[in-house]
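**Q** Fold the stuff below for me.
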Amino acid sequence: MQNENELGDYLRARRAAVAPVDIGLPDGGPRRVPGLRRDEVALLAGMSTDYYIRLEQGRERHPSEQVLRAIAGTLRLDDAATAHLFRLGLSVVGTAAAAATVAPELLRLMDGMRDVPAFVVGAAQDVLAANAMARELYRGFDRYDNLLRMIFLDPFARDFYGDWDQAARIAVGNLRASSSQFPQDERIERVVGELSVRSPAFTGLWARYEVRPRTHEDKHFRHPQVGELRLHFESLAVTSAPGQHVSFYSAEPGSATADALVLLGCLSEREAASTEQTNPLVEGEFRS
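**A** Below is the predicted model:
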């Protein structure tokens, strides 16, 4: 996943994503390459074309904060994308390692949540823990283990997600954000490596280099048993465990989805009762 000119790769990908009309330049008709030309970025950022070319080619390794901020403005980078540009351009070292173990207190909190799906994911989007409602929500997948693998490698995802393209794009942008925070994380590298080999769709989205941490959004699911679900998603960082986020889904009160969540809860309770009969929990063990 790491290379010798990641800054150049990032600049080229983000430059290709900006249309000339987006920044007030006249539409000159078809271009040989998508997005802005290097001389246009240089002009708008207030630097020489030669200097910008050396940045993209990796021959200039020490840009100033002023230069990076000018480029970020020209390429219309948001806060997360700008922060990633600064990490690359200023050689800022990210967090050394992401946490892989979920605290017992958090497990206990989620286990007590009976009305909403809740789960914890790690930096590589591995599902580290989930309550009964979350497991029931994702029951149609072959494995409920890694959100990226589920989206790109499990055929059920195409039916489950109301807008698969959007779900895939958001998931990849979120993984990019994690890889920016944890550039040496071996688990992230393994996930990227596997998906790059097995999923052309992932490879194409990864090459776009969109850095977008997922914090909240509205989701549309098609559950095989309870039907359509339109849920609001919130993701909260676990400050005591770097890289971990606890995620919750909720429904608008009185909506059809709220009724569907009640049915989903009944199904999860039935499944939990069946599991307890075949494999009783010992005292103090969490259902997660």
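
**Q** can we go C-alpha only for contacts and neighbour counts from here?
**A** OK.

**Q** Run the chain-centre distance for the strand ranked longest in the chain.
**A** The longest strand of the chain (DSSP state E) is strand 227-237. Here strand 227-237 is found 14 Å from its chain centre; the criterion is C-alpha atoms, centre = their mean, to the nearest Å.

**Q** Also this sequence, please, to line up against the first:
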Amino acid sequence: MSELGEFLRQRRARIQPSDVGLPELGRRRRVPGLRREEVARLAGVSVDYYVRLEQGRGTGVSAEVLDAVARVLRLDATERGHLHTLARPPRDTYRRTPRRIRPGLRLVLDSMAAPVFVLGRCMDVLAWNAAADAVVGFSELPPRERNMARHAFLAERGGRLYPEFERVAAETVTYLRLDAARYPDDPELAALVAELTAGSPLFAELWARHGVREKTSGRKLLLHPRVGELDFGYETLVPPGEPGLLLVVYTAEPGSATAERLAALTAGTAAAAPAASTAAAAPTAVPA
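**A** Presented below is the predicted three-dimensional model:
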């Protein structure tokens, strides 16, 4: 089944007939959720048209039809955009992500007291400041492991770092799934997904759910070996002129236990900041 078809099937399965005002009729259903003919009727299209769409044969499908299907399946804004991307794939989207960040952005990182790091395509960690290094230990990782997805699913220390590992794992997969649709011709991303699928049964299970989510803001609970639990909020920003990069900032409420522990953790890092800066600017390994 096509990526589009699997996504629609997964979303159909989570909608019960009663959710959209359809009677149950007492018949046993062979599949969970809505049937394809029910989606078609509610979206105002023929059953044959919807079946062709779900089979990936709906070439030239209109935005209006996609929006009608999204409404029936109760897709959120990110899922709706993902549906449009899958149904009308972008062309010639692949651009190699820069392996270095510009000097001005490097200075911004080093001037910030909060932990902050830069992600490129495939969730590669391209740069970080001293506070982020103190929290996550990027400089201690082999270059190949400076990737948030590999770190979560394939590195032993990754699982120990996240007490809420299942939530972190699920979120990581949804970010990658969204990028995989936006950049379907990216060989590095395809290779990373193949590597994670082969190396982690959990990743394979989560990938098959076709969940998508933008990396914007949220909460990140970490268990640091020196200071214990760190309960951060995080904000994700796109640097101007760098659409392929994400600036991730961990935040702590002033006066909170996390703020105090972060201060203790970073108290001795000022002298190490130049070394962290130099290491962070080095190119990361290309996912194999």
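
**Q** Superposed, how do the two chains score by TM?
**A** TM-score of the superposed chains, computed with TM-score structural alignment, normalised by the length of the first structure, equals 0.86; 275 aligned residues with a C-alpha RMSD of 2.5 Å.

**Q** average distance between the longest strand of the first structure and the second structure?
**A** In the superposition against the second structure, strand 227-237 of the first structure averages 0.7 Å from its aligned positions (mean C-alpha distance after the TM-score superposition for the first structure).

**Q** Can you name every helix or strand that that strand contacts?
**A** strand 216-223, strand 245-250, helix 256-278 (3 or more C-alpha pairs under 8 Å, 6 or more residues apart in numbering; DSSP states H and E).

**Q** quick one: buried residues of that strand?
**A** 228-231, 233-235 (16 or more other C-alpha atoms under 10 Å).

**Q** quick one, that strand and strand 216-223 angle?
**A** 150 degrees (axes from the mean of the first three to the mean of the last three C-alpha atoms, to 10 degrees).

**Q** what's the angle from strand 227-237 of the first structure to strand 245-250?
**A** 150 degrees.

**Q** Now check Thr59 of the second structure against the first structure: what is it aligned to?
**A** For Thr59 of the second structure, the aligned residue in the first structure is Arg61 (criterion: TM-score structural alignment).

**Q** Just to check, that match is in contact with Leu55?
**A** Yes - assessed by C-alpha atoms under 8 Å, Arg61 of the first structure is found in contact with Leu55 at 6.8 Å.

**Q** where do the helices sit along the first structure?
**A** 6-16, 38-45, 49-57, 65-74, 79-89, 104-111, 132-137, 147-153, 156-160, 164-181, 186-198, 200-206, 256-278 (DSSP state H).

**Q** of all those helices, which lies closest to Asp218 of the first structure?
**A** helix 164-181 (10.6 Å; C-alpha to C-alpha).

**Q** Now do the closest one: which range of the second structure does it align onto?
**A** By TM-score structural alignment, helix 164-181 of the first structure lines up with residues 165-182 in the second structure.

**Q** Can you tell me what sits against that stretch?
**A** Residues outside stretch 165-182 of the second structure that contact it (C-alpha atoms under 8 Å, 6 or more residues apart in numbering): 82, 85-86, 89-90, 93, 122-123, 148-149, 152-153, 159, 162, 186, 189-190, 203, 206-207, 210-215.

**Q** check contacts around the residue lying closest to Arg226 of the second structure once chain neighbours are set aside.
**A** By the measure of C-alpha to C-alpha, 6 or more residues apart in numbering, the closest residue to Arg226 of the second structure outside its immediate chain neighbours is Leu265, 7.9 Å from it. By C-alpha under 8 Å, 6+ apart, the contact set of Leu265 of the second structure is 134-135, 226-227.

**Q** Would you mind checking those for buried ones?
**A** Buried among these by 16+ other C-alpha under 10 Å: 134-135.

**Q** Output the contacts of Leu265 of the second structure in TSV; the columns should cover distance to Thr197 of the second structure.
**A** Output for those, formatted as TSV (distance: C-alpha to C-alpha, whole Å):
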residue	distance to Thr197 of the second structure
Ala134	30
Val135	28
Arg226	32
Val227	33
